[in-house]
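Novice: heads up, no residue letters with this:
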């Protein structure tokens, strides 16, 4: 009787209309409760029973109820589900198929079934691709269907396969279905096979895409950068071209490289292997003895023959006088010394006139044949790395100038400096560090570079890191816009056409000009977004795989070992750090920095945290030990030693 009472229904509706509702995104925690974060950054508590109907990232509307002076969100309507297609591991619970979603903040198991006529079977621990078909907030329970098999549970590289699938990236090299032969035999190429070109790469590098030649003359260095020419083998309408476009970049995962082009093309036909004649695109440039790059660079097609296959450590040892192996070849030794002098002078000129960022170490995971981490090697940037880097940066500056002057379009690497919406905050930040600036000039390239040099001169790592948080992301543009990060008005990369599709496009444009053709712009807005999106996907995949391996590694290490770490960020919860010798990210909770009743002063906007005994700043180096490894969340917790 009461159930159908219209007066009761009306009363319920009136009560409901008096309860405020909000819309926001669900933020899960490692525990069973969560929060609803609105667009204006206000958070409301979500109780554990309510969280059982939600998934981290869901967008919902919720009623806000108050109890004992505390507000809490009561989910009402699903606006947009966080999960659609997802990667998961199979779990059998009471003979029922469940899925553990591969996400650190989604810990509930989802009921699932394999689609009909799938052609595969599943067992405990297998990796699969599934889609969510029912959501608990709408239909009382979660239900998923499994439609693709990824890897078996005992596959040593299952995690790699799952990660690439999760980020919609290829796991293996493109299929080679075409014969490889030079297709531009008719073009004129200069014969440089008798000149001293050499390559400097990693010890295990096979796709050697650049070789250099350098001589010192009375008033300048003459530097020739020869770049492998894959466009000599593939045309713009081929299957290989389409595969390269889809992949956009070579993917570098720990212990696994997924090439943009087939290895037979990248590692054999194109690679500038010592003593083998190869087609190349060459940039010949003059650099003043003060390090300034001259304007009169020349581009041309050539055939080259690298005379020496060198590696970074080998050359660095020679330059740093730690080995004499290369002294026996006087011509090569002189060329290496000149390349080093060029790079030092060029770097100094850039530091004084443009914008230079400090060296960052690289890290290499050493794995056994079962995919287990044996060791993590820190590889500092040495003299040979800087020699090649300065040569390539100079060549790409010349590429930007050439394309802008000859065509007025290209695939330019652009960086617009600071985010417009963050300029006011940046001005306030710099004022607190006693660095007053003119806001209206912050988007001027020269002013930006001068500010970067001023900050570098202070030696304040904290300020440097805080300012970088205001940077924009780099983008690709068909028009020549400045690259603030490098302090260059014109910049277009073309020196890695085997590994980067944008560089291959610029290769084709430069070759078109050389051959007297009139090309059209290859970069649409859609392609620009595709390149940027794929680079982001790759960075996420690379970081995710690294975090997984770091957790696997440190879970087996002595927890009492003290490790050096640099503070990368400070927030209200504690310190984000990066371990110096391994590159692993970790978190030091504030509870590990001070006692329960001890007062903390946290100024995250200034990169500072202080206890009664010690002050921590972004950029500081501290000694820590690992206290917990959370494999499911892929996070490492540390505490001061």
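Specialist: Cool, got the structure. Just so it is clear, the structure is predicted and the values come from calculations on it, not from any experiment.
Novice: use CA for all of it now, contacts and neighbours both
Specialist: Fine.
Novice: would you mind measuring from residue 161 to residue 414?
Specialist: The spacing between residue 161 and residue 414, counted by CA to CA, to the nearest Å, is 32 Å.
Novice: show me the helices in the stretch 1-150 of the chain, by range?
Specialist: For the stretch 1-150 of the chain, applying DSSP state H, counting those that start in this stretch gives helices covering 6-18, 48-51, 136-139.
Novice: and for the stretch 351-500 of the chain?
Specialist: Going by DSSP H, counting those that start in this stretch, the stretch 351-500 of the chain shows helices at 383-406, 423-432, 445-458, 461-468.
Novice: included below, for side-by-side comparison, is a second structure:
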């Protein structure tokens, strides 16, 4: 007992919290900890202090025991390596659950748990004490038949056990079929979960089965109910004179849509003029609410879906195509109903006036990002053939003004600290059977960025107006990063000589922006950018405006995509009711009651859609590399871990060179430097290093790609 008082408390508390501890009296504790008789008074003093803090308690028999830990609830997320985490609603930091403390919990279960460790600056640890309800009722996986039973290997790596399928419950499934299984029991310590096949998706080698397995795995609704389709057919009529009555008529304004070549649902058009030295920017959004009435079958289905889902080989739309590609799509040359945000912007990029109005518009031309970017390039260099410029000569002056304004708006955002995580997205070219024939980085060209700038400006303008109107509204919010995560990021980047200023326990967006600027073009860029992104919180929808950290914006909403996002559709209703003078106390009360639920549903469906989209991209990348086993590529080391080096190719495909496949030496992992160093050769693999790799394997079930390093003299198949 020669430690300080606080240290003694910690030693005793750790001892009492030990799982093997049996409640003891002071004398028994003193004997076990070899504390002399004369120091037992001090021992009691420390124990009394712990008792006063509620950490331990004394039984009627004078025995000291661990205090009753507070029971918390959350959702269990399993990890393929056996451990897991519990996510609590409203908490950003999850709680680690070791394999021994899972207590039979299954992926997605609602559980009751206690905190067992809460170390300073580190993730809390816990133990599951009760399963409240099962969150997973269906599993998608690969069926394999045995003699008189079968089993299903789950696609979801978080489901840790195969599912046992008794004889007669396989619904005719054969080995190699992808199936949907309904769970009948969740198994136990030495028992597999048990289920029955309720749907056969198709054979693993059949075209489309792989993507449909992901669709089913994320429970994404594919077909629209008949009543929804019937309603869509009824309301999707051409715009009439009655529809246009009372609206601002903008059909004589010069305006265009600018989208990808393959886009079919065109929900935003733009116009721009220069008046008295200021830009008059119009962002005109399809008035979907005119066709999707609140509480209708269409509306209920749209809320259920929450968002359109863009997979590698298909789109699962939020609204039926008869609306999304028809009357709600701003097709060139056709009268369309819109909700327009018309902003007057000065040369500093400040909105000095704006109008939000119900309008009727007629788009002049359906433009593509590629075509507009080409026009801007031709205008910057008169030596180039002016092919696109001549084709769209009447629109060229407007595009040039748009490019000017885009630059002003982008610079204004940069100055206030807006963060641009410019990770290369993947563009895939598939054949008629859904097989990938080309994978390359998606080009964010000048036209893409221009439209981004205009949509951001409209979203901010609408959000600010409705914030000050103090009406119920849905905002797109992005909270301050968690203090602990920023501290960890700061410690990590110090290893590479970078610094991020954290003042008053919070970081400013500009500091993150500065960091990304400093690492740009360095070997550490990919890793530090990813770690910075992971230290951010997830953006979500909320009825309260708390600002958008990533954009360094005080006010932000989603106004510009009501065909594919429910929150945009929801705020259009609020805006229109306000414009029409109908926002009375009853309607305010109505929206205040429904918006928290709408925000939660939209945020949840968005996360599911993003996960499904990521999984389809991973799957197609694996399929692409399956045809290239043995080929050699050039890549860059994008991550270093104790189990190997991740290498990213120019086409955005990433694979792992596992340490077991580094056969020239035994490699040690230097955590502080993020390097792998050969024990004998002293060969070093580090972040950002250009390397040649050969494709060893590509696993469709695990969705992983394995590489091995090879010498510079290898033939490069690029």
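Specialist: Yes, it's here. Only a predicted model underlies this, so the values are computations on that prediction, with no experimental measurement involved.
Novice: circling back to that earlier point, neighbour count: residue 161 and residue 414 of structure 1, which is higher?
Specialist: residue 414 (25 against 18; other CA atoms under 10 Å).
Novice: now do the same for the more buried one: its match in structure 2.
Specialist: With TM-score structural alignment as the criterion, residue 414 of structure 1 lines up with residue 477 in structure 2.
Novice: if I look at that match, how far off is residue 602 of structure 2?
Specialist: Taking CA to CA, one finds residue 477 of structure 2 at 13 Å from residue 602 of structure 2.
Novice: also residue 224 of structure 2?
Specialist: Where residue 602 of structure 2 is concerned, residue 224 of structure 2 sits at a distance of 19 Å (CA to CA).
Novice: more crowded one of those two?
Specialist: It is residue 602, of residue 224 of structure 2 and residue 602, that has more neighbours when counted by other CA under 10 Å, with 21 against 15.
Novice: show me what that one aligns to in structure 1.
Specialist: With TM-score structural alignment as the criterion, residue 602 of structure 2 pairs with residue 531.
Novice: ranges for the strands of the stretch 501-650 of structure 2?
Specialist: 540-542, 632-641, 644-649 (DSSP state E, counting those that start in this stretch).
Novice: which strands or helices does the longest one pack on?
Specialist: Using 3 or more CA pairs under 8 Å, 6 or more residues apart in numbering; DSSP states H and E as the contact criterion, the secondary-structure elements in contact with strand 632-641 of structure 2 are helix 525-534, strand 644-649, strand 684-686, strand 690-699.
Novice: in structure 2, where's the longest helix?
Specialist: The longest helix of structure 2 (DSSP state H) is helix 585-626.
Novice: just want the angle from it to strand 690-699.
Specialist: With axes from the mean of the first three to the mean of the last three CA atoms, to 10 degrees applied, the angle from helix 585-626 of structure 2 to strand 690-699 works out at 100 degrees.
Novice: can you tell me what sits against stretch 575-586 of structure 2?
Specialist: The set of residues external to stretch 575-586 of structure 2 that reach it, using CA atoms under 8 Å, 6 or more residues apart in numbering, is 357-358, 574.
Novice: which of these lies closest to residue 246 of structure 2?
Specialist: Nearest to residue 246 of structure 2 among the contacts of stretch 575-586 of structure 2: residue 358, at 8.4 Å, using CA to CA.
Novice: need the counterpart of that closest one in structure 1.
Specialist: Looks like residue 358 of structure 2 aligns to residue 301 there (TM-score structural alignment).
Novice: with residue 222 of structure 2 instead?
Specialist: Checking TM-score structural alignment: residue 222 of structure 2 goes with residue 171.
Novice: then residue 282 of structure 2?
Specialist: Residue 282 of structure 2 maps onto residue 224 in structure 1, by TM-score structural alignment.
Novice: got a list of what that match touches?
Specialist: By CA under 8 Å, 6+ apart, the neighbours of residue 224 of structure 1 are 212-214, 282-285.
Novice: show me those that map onto strands.
Specialist: 212-214, 282-285 (DSSP state E).
Novice: between those residues, which sits nearest residue 561 of structure 1?
Specialist: Out of those, the member with the shortest distance to residue 561 of structure 1 (by CA to CA) is residue 212, at 44.3 Å.
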